[in-house]
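Chemist: coordinates only, no sequence provided:
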């Protein structure tokens, strides 16, 4: 199982993201994930740089593969624009760029005043958007009149030698079916072997499966819990709330229900590598091919150093 590093655009400045990427590659991490947000989950996280600018900058400082985890190409950005951004990113990274996509969250996608569709409609939109992007990556002029998207004589001129791979994030049965049928790979943040099995059985076969989790390195477990609870209590918000809440302040309100003890149970906190080993083993046992670790808080250098010495 490959181990990669997860860059959290919600929490870190562009300079810190580039610093982490360089350090991760030097430490032996084999690839990178990077999140795509317009807003952070809450004001305490405090950042949200434009992911495509960061991906371009990464191409100048690292040579390991980069995957968006994940981009939503259905509302905030039209699939034609996402297709162009992904194509340029693949050129910059010499083909080592993967477009990870999903159906997104209202937090990021409502900003232009568009209606926030229900999950089934968003999944339908995602499938059509992937169709549009793949047509554009063929290099010809594309005119498309679909249920959700219109394209009028569009052509992408800057293209990689091979079209970008599209990995699909999925949690429910309908999304798993779509991911298996049209995706080049599968993305999840849950070490669920049943979901991986369904993906493979429904047509995913031996396509790559990527997973990821967050930890919080700190000098002690208690300090790590406090940092995680201050910055990422939204990770304890249950069910579909993460998809439908429209702003950081709504996440802050919902996160008031999340306690430090809940964070202690759900996030690996502190300096002990044993908790990270258990997390990695869960993903390996579930059948993941790649797993990505993100840090919460200021001690990302220490987490990277721990992985260098203990796992890489």
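Modeler: Thanks, I have it. All of these numbers come straight from a predicted model, not from anything done at the bench. Numbers count the residues shown, from 1 in each chain.
Chemist: going forward, measure contacts between C-alpha atoms and count neighbours the same way
Modeler: Fine.
Chemist: residue 17 and residue 256: what is the separation?
Modeler: According to CA to CA, to the nearest Å, residue 17 and residue 256 sit 28 Å apart.
Chemist: what of residue 244?
Modeler: 17 Å.
Chemist: over to residue 243?
Modeler: 18 Å.
Chemist: more neighbours: these two, which one.
Modeler: residue 243 (17 against 11; other CA atoms under 10 Å).
Chemist: can you tell me the helix or strand for the more buried one?
Modeler: Using DSSP states H and E, residue 243 falls within helix 241-244.
Chemist: what's next to that helix, contact-wise?
Modeler: Applying CA atoms under 8 Å, 6 or more residues apart in numbering, the external contacts of helix 241-244 come out as 104, 105, 106, 107, 116, 234, 251.
Chemist: swap in 6 Å and give it another go.
Modeler: For helix 241-244, the external contacting residues (CA atoms under 6 Å, 6 or more residues apart in numbering) are 105, 106.
Chemist: likewise stretch 173-190?
Modeler: 165-170, 199, 202-204, 207-212.
Chemist: return a PyMOL selection command for the buried portion of those residues.
Modeler: Provided next is the PyMOL selection string for whichever of these are buried by 16 or more other CA atoms under 10 Å:
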select buried, resi 165+166+167+168+169+170+199+203+204+207+208+209+210+211+212
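Chemist: restricted to strands, list the contacts of stretch 173-190.
Modeler: Among the contacts of stretch 173-190, the ones falling in strands (DSSP state E) are 165, 166, 167, 168, 169, 209, 210, 211, 212.
Chemist: can you put the residues you listed in JSON lines and add distance to residue 275?
Modeler: Listed next are the ones in strands among the contacts of stretch 173-190 as JSON lines, based on distance: CA to CA, whole Å:
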{"residue": "165", "distance to residue 275": "32"}
{"residue": "166", "distance to residue 275": "31"}
{"residue": "167", "distance to residue 275": "28"}
{"residue": "168", "distance to residue 275": "28"}
{"residue": "169", "distance to residue 275": "25"}
{"residue": "209", "distance to residue 275": "22"}
{"residue": "210", "distance to residue 275": "20"}
{"residue": "211", "distance to residue 275": "17"}
{"residue": "212", "distance to residue 275": "14"}
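Chemist: nearest to residue 37 among these?
Modeler: Nearest to residue 37 out of the ones in strands among the contacts of stretch 173-190 is residue 169 (CA to CA; 15.3 Å).
Chemist: ok, and here's another one to check against it:
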């Protein structure tokens, strides 16, 4: 059975609302939650981007059972890896062991605010070094190093949980799969591609969790759902290789100006049919994923979505 999660999308709601949403998600029975970590929304129509780590801290105290996770944090530019390690250890303590640290090589959209956006191979090298630093700090070590990308001077975490947060790495190709299989405790991906899972397994990931993410747009009026998905989520059609390079919401507006509403609806389940969502989740299951986090598109639609999810959607998905 695939474990079904809920996504706190920081791009489409404010911080207090996001915490309310995850409390509601816990109440209706979602198995885990994930949180995006951005400096900008992809499109201006989404309209938000609060600091994810403050939201997570509040969510850790407002909930009692639902696991929390970054999906994903880039530990290389906006945040130094030593700072990420401290934040993650603190979240693990606040949540009493419910936190998982999802890491990725980042997007220009968010990381450009602190400097030039490096090439893909450099970003992957930075991520590898960052994961190594975080692992050392999680072990309680005094860490000093001058690596290829980062300097750490006598760092140590003074508040460490008994169990370190599991580390996930987001993948999009063979090299990132190799890194994830070698260094991570779980795989993160946004597409149900069997090849990513197989590459992860070959690099040492066999038996580890694989977490996917699926955007949907619930509404009792399908036409309204399609319109909202097009308005706020048409950037999704660009694919990771394009989306990671664009620097600003206006660039996403320009890149998606020819995307049609029905084209969005072909890749995102829209409406109120639980079976349509189940079919999309099944694609992840067939590709070898163990967990799928749902994204409900539209910050002001979360209450109605969560009520529907608890009543109709989750019972349907438990059969997948």
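Modeler: That came through fine. Bear in mind the structure is a predicted one, so any value in this text is a computation, not a measurement.
Chemist: just give the TM-score of the two.
Modeler: Superposed pair, TM-score by TM-score structural alignment, normalised by the length of structure 1: 0.97. Supporting alignment: 311 aligned residues with a CA RMSD of 1.2 Å.
Chemist: list the buried residues of stretch 262-269 of structure 2.
Modeler: Buried residues in stretch 262-269 of structure 2, defined by neighbour count with 16+ other CA under 10 Å: 264, 265, 268, 269.
Chemist: repeat for stretch 225-245 of structure 2
Modeler: 225-237, 243-245.
Chemist: which two in those are spaced the farthest apart?
Modeler: Most distant of the buried residues of stretch 225-245 of structure 2, by CA to CA, are 225 and 245, 28.1 Å apart.
Chemist: run the chain-centre distance for whichever helix or strand comes after the helix holding residue 243 of structure 1.
Modeler: Past helix 241-244 of structure 1, further along toward the C-terminus, the next helix or strand under DSSP H and E is helix 248-255. A distance of 21 Å separates the centroid of the chain from that of helix 248-255 of structure 1, by CA atoms, centre = their mean, to the nearest Å.
Chemist: mean deviation of helix 248-255 of structure 1 from structure 2?
Modeler: Averaged over the aligned pairs, helix 248-255 of structure 1 sits 1.2 Å from structure 2 after superposition, using mean CA distance after the TM-score superposition for structure 1.
Chemist: which helix or strand lies directly C-terminal to that helix?
Modeler: Using DSSP H and E, the helix or strand that directly follows helix 248-255 of structure 1 along the chain is helix 260-266.
Chemist: need the residues that contact stretch 68-81 of structure 1.
Modeler: Against stretch 68-81 of structure 1 from outside (CA under 6 Å, 6+ apart): 33-36, 99-104, 109, 126, 129.
Chemist: so where in structure 2 does it end up aligned?
Modeler: Matched against structure 2 by TM-score structural alignment, stretch 68-81 of structure 1 falls on residues 70-83.
Chemist: buried ones in that stretch?
Modeler: Result for stretch 70-83 of structure 2 [16+ other CA under 10 Å]: buried residues 70, 71, 72, 73, 74, 75, 76, 77, 78, 80, 81, 82.
Chemist: how far out from the middle of the chain is it?
Modeler: Using CA atoms, centre = their mean, the offset of stretch 70-83 of structure 2 from its chain centre is 13 Å.
Chemist: shouldn't residue 145 of structure 2 be in contact with residue 155?
Modeler: No - using CA atoms under 6 Å, residue 145 of structure 2 is not in contact with residue 155, being 9.5 Å away.
Chemist: of these two, who's got more company?
Modeler: Higher neighbour count among residue 145 of structure 2 and residue 155: residue 155, with 18 against 12, using other CA under 10 Å.
Chemist: so that one versus residue 80 of structure 2, what's the distance?
Modeler: Distance from residue 155 of structure 2 to residue 80 of structure 2, by CA to CA: 12 Å.
Chemist: how big's the offset between the one helix or strand residue 176 of structure 2 maps to and structure 1?
Modeler: Using DSSP H and E, residue 176 of structure 2 falls within helix 174-183. Taken against structure 1, helix 174-183 of structure 2 registers an average deviation of 0.6 Å after superposition, with mean CA distance after the TM-score superposition for structure 1.
Chemist: what are the buried residues along that helix?
Modeler: 174, 176, 177, 178, 179, 180, 181, 182, 183.
Chemist: let's have these in a markdown table, adding distance to residue 122 of structure 2.
Modeler: Shown next, in a markdown table, are these (distance: CA to CA, whole Å):
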| residue | distance to residue 122 of structure 2 |
| --- | --- |
| 174 | 15 |
| 176 | 12 |
| 177 | 16 |
| 178 | 15 |
| 179 | 13 |
| 180 | 16 |
| 181 | 19 |
| 182 | 18 |
| 183 | 17 |
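Chemist: and the two most separated of those residues?
Modeler: Taking CA to CA, no two of these sit farther apart than 174 and 183, at 14.3 Å.
Chemist: for residue 145 of structure 2, helix, strand, or coil?
Modeler: strand (DSSP: H, G, I helix; E, B strand; the rest coil).
Chemist: circling back: among the buried residues of stretch 70-83 of structure 2, which lie within helices?
Modeler: Using DSSP state H, the subset of those located in helices is 81, 82.
Chemist: and which of the buried residues of stretch 70-83 of structure 2 is nearest residue 278 of structure 2?
Modeler: The closest of those, once distances to residue 278 of structure 2 are taken by CA to CA, is residue 71, at 21.8 Å.
Chemist: which position in structure 1 aligns with residue 140 of structure 2?
Modeler: For residue 140 of structure 2, the residue aligned by TM-score structural alignment is residue 139.
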